[in-house]
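Enquirer: Turn this into a model:
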Amino acid sequence: MNRPRLFLVTPPAFDTADIAQKLQQAFRGGDIACVLIYMPGAGTKDVQATADVLVPIIQAGGAAAIVYRDTQAAGRSGADGVHVDTSLEDLKLAVESFQPDRIVGTGGTKLKHDSMEWAETGVDYLFFGKLDLAEKDCAHDKTLRNASWWAELFETPCVAMAGNCLDTLGDVAATGADFVALKDAIWQSDTEISSLIAHANTILEAHPFPETE
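Expert: Model (predicted):
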């Protein structure tokens, strides 16, 4: 697929049965590449119990199920990968343990030098945008700048966090990011979720990657 793909991030707190139903609705709306099970502060027992329910749904929808930070829960639940952003050493350990069979992603770097250093570990993607930052209608300017810089210069795929208004999604796709992340725009909208996913995919289809020779 020669254009950016959707990368969904769950809300930080949710009812498992409710989000499971919403994910099933989301997949009826079209292409989704990844879903990050984002449960900051939750213990391994809770993360694994949730992942045990959500991972099969995500995988049945044709997407990769990624668990936030908890390598134990990711491994035990059969998730496709883990997102590690706690430290460079933690990231190196995850890459050593999970690859090549599973995905390891990272993000949250503050400096360009750190982004390059963390990418050198061999991660599968670099995430631009703060997961714990309050979302605005538009993507944050720094996210757009960093994603544009990265997509132009580096081979490691990148994810760019969009804002909570789908009408601004084109600005994120225009950076050349391989994946566009959505969180509040999906879960906090009154619109039916499958319709939101379909609309998001229509926007992304209008931003194909440049042809490479």
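
Enquirer: contacts, neighbours, all on C-alpha from now
Expert: Fine.

Enquirer: Do you have the helices of this structure handy? List them.
Expert: Ranges of helices within the chain are 16-27, 44-60, 71-77, 88-98, 112-119, 141-153, 169-173, 184-187, 193-205, based on DSSP state H.

Enquirer: Just send those helices back as a markdown table, with distance to V159 and mean neighbour count too.
Expert: Conversion of the helices of the chain to a markdown table gives the following (distance: least, C-alpha to C-alpha, whole Å; neighbours: other C-alpha atoms under 10 Å):
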| stretch | distance to V159 | mean neighbour count |
| --- | --- | --- |
| helix 16-27 | 19 | 16 |
| helix 44-60 | 18 | 19 |
| helix 71-77 | 20 | 20 |
| helix 88-98 | 17 | 17 |
| helix 112-119 | 13 | 16 |
| helix 141-153 | 7 | 17 |
| helix 169-173 | 10 | 23 |
| helix 184-187 | 16 | 22 |
| helix 193-205 | 13 | 19 |
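
Enquirer: Quick one, which of the ones you listed gets closest to Y38.
Expert: For those, distance to Y38 was read as C-alpha to C-alpha. The smallest value, 9.0 Å, belongs to helix 44-60.

Enquirer: Show residues contacting that closest one.
Expert: 16, 20, 23-24, 35, 37, 39, 64-65, 67, 70, 72-74, 76-79 (C-alpha atoms under 8 Å, 6 or more residues apart in numbering).

Enquirer: next one: it to chain centre, how far?
Expert: With C-alpha atoms, centre = their mean, to the nearest Å as the basis, the distance from the averaged C-alpha position of helix 44-60 to the chain average is 16 Å.

Enquirer: Next, the structure of the following sequence, for comparison with the previous one:
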Amino acid sequence: MSDCQLYLISPLDVGGDFPARLEKALDAGPVAAFQFRVKDVDQHEAARLAEPLQAICAERDVAFIVNDSISLAKRLRADGVHLGQGDGDAREAREILGREAQIGVTCHASRHLAMEAGDAGADYVAFGSFFPSGTKQSEHRAEPELLTWWQGLFEIPCVAIGGITPENCGPLVEAGADFLAVSGAVWNGDEAAAVRAFAARL
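Expert: Alright, predicted model coming up:
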């Protein structure tokens, strides 16, 4: 079984002292990727906020993924983009961002959407929410066996998302998640301690 890795998703507020918090989190344990997720700011402001965070990730060889916006990902020359079901198509993202870009697609609890994303050339699919999440309301509830089903059929990595904590992540790792996407469990407290706690479980 491949090792499961941590995939951090930013809080919506990434200003102020957040760059220092990100450094602490990334230095506390292995993190594979960081997703830049901001809402209701224009692209110019988003780019300004992203710049120091992208540099912090680059220094530590952590993939910098932009949430929702193919155009922002292109502008920042980000490592990739994460698309919700309403944010465009993996094929379109590939054309715009190039072969090297990491393209992920939210598939909720749907096997059908995940297979479609794989056919469209996604580099990973994200399933969730596995647990109630305070970060993002989701009417979709996924079960761990979805991860096991995916791993049995497909080479493309899968990401588990939604209310994941160091305490409840065990079944998802056992079921075959390649990555655990976490936000609140890290940023709502001591980020370094949280990353260390996840590292101990993974």
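
Enquirer: Could I get the TM-score for this pair?
Expert: For these two chains in superposition, a TM-score of 0.86 is obtained (TM-score structural alignment, normalised by the length of structure 2); 197 aligned residues with a C-alpha RMSD of 2.4 Å.

Enquirer: circling back: can I get the helices of structure 1 in JSON lines with distance to G163 of structure 1?
Expert: Putting the helices of structure 1 into JSON lines (distance: least, C-alpha to C-alpha, whole Å) gives the following:
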{"stretch": "helix 16-27", "distance to G163 of structure 1": "18"}
{"stretch": "helix 44-60", "distance to G163 of structure 1": "23"}
{"stretch": "helix 71-77", "distance to G163 of structure 1": "27"}
{"stretch": "helix 88-98", "distance to G163 of structure 1": "27"}
{"stretch": "helix 112-119", "distance to G163 of structure 1": "22"}
{"stretch": "helix 141-153", "distance to G163 of structure 1": "10"}
{"stretch": "helix 169-173", "distance to G163 of structure 1": "7"}
{"stretch": "helix 184-187", "distance to G163 of structure 1": "7"}
{"stretch": "helix 193-205", "distance to G163 of structure 1": "12"}
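
Enquirer: Out of those helices, which gets nearest to L8 of structure 1?
Expert: helix 184-187 (8.3 Å).

Enquirer: contacting residues around the closest one?
Expert: Outside helix 184-187 of structure 1, the residues within contact range by C-alpha under 8 Å, 6+ apart are T10, P11, E135, G163, N164, C165, L166, I193, L196, I197.

Enquirer: and it, how far from structure 2 on average?
Expert: Compared with structure 2 after the fit, helix 184-187 of structure 1 shows a mean deviation of 0.5 Å (mean C-alpha distance after the TM-score superposition for structure 1).

Enquirer: and S87 of structure 1, what is it in contact with?
Expert: Taking C-alpha under 8 Å, 6+ apart as the definition of contact, S87 of structure 1 has no neighbours.

Enquirer: before we move on, what about P11 of structure 2?
Expert: R37, V38, S183, G184, W187.

Enquirer: can you list these in CSV and add distance to V105 of structure 2?
Expert: Compiled in CSV, these are given as follows (distance: C-alpha to C-alpha, whole Å):
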residue, distance to V105 of structure 2
R37, 14
V38, 17
S183, 17
G184, 20
W187, 23
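
Enquirer: Identify, from the residues you listed, the entry nearest to A90 of structure 2.
Expert: R37 (18.1 Å).

Enquirer: Check the burial of that closest one by counting its neighbours.
Expert: Here the count is done by other C-alpha atoms under 10 Å, and R37 of structure 2 has 19 residues near it.

Enquirer: my guess is it contacts L12, does it?
Expert: Yes. Using C-alpha atoms under 8 Å, R37 of structure 2 makes contact with L12 at a distance of 6.1 Å.

Enquirer: what do we get in structure 1 for H112 of structure 2?
Expert: Under the alignment defined by TM-score structural alignment, H112 of structure 2 is paired with H113 of structure 1.

Enquirer: just so I know, which of the helices of structure 1 lies nearest N2 of structure 1?
Expert: Closest among those, once you apply C-alpha to C-alpha, is helix 193-205, at 8.6 Å.

Enquirer: how distant is stretch 116-123 of structure 2 from the center of its chain?
Expert: What separates the centre of stretch 116-123 of structure 2 from the centre of its chain is 16 Å, taken as C-alpha atoms, centre = their mean.
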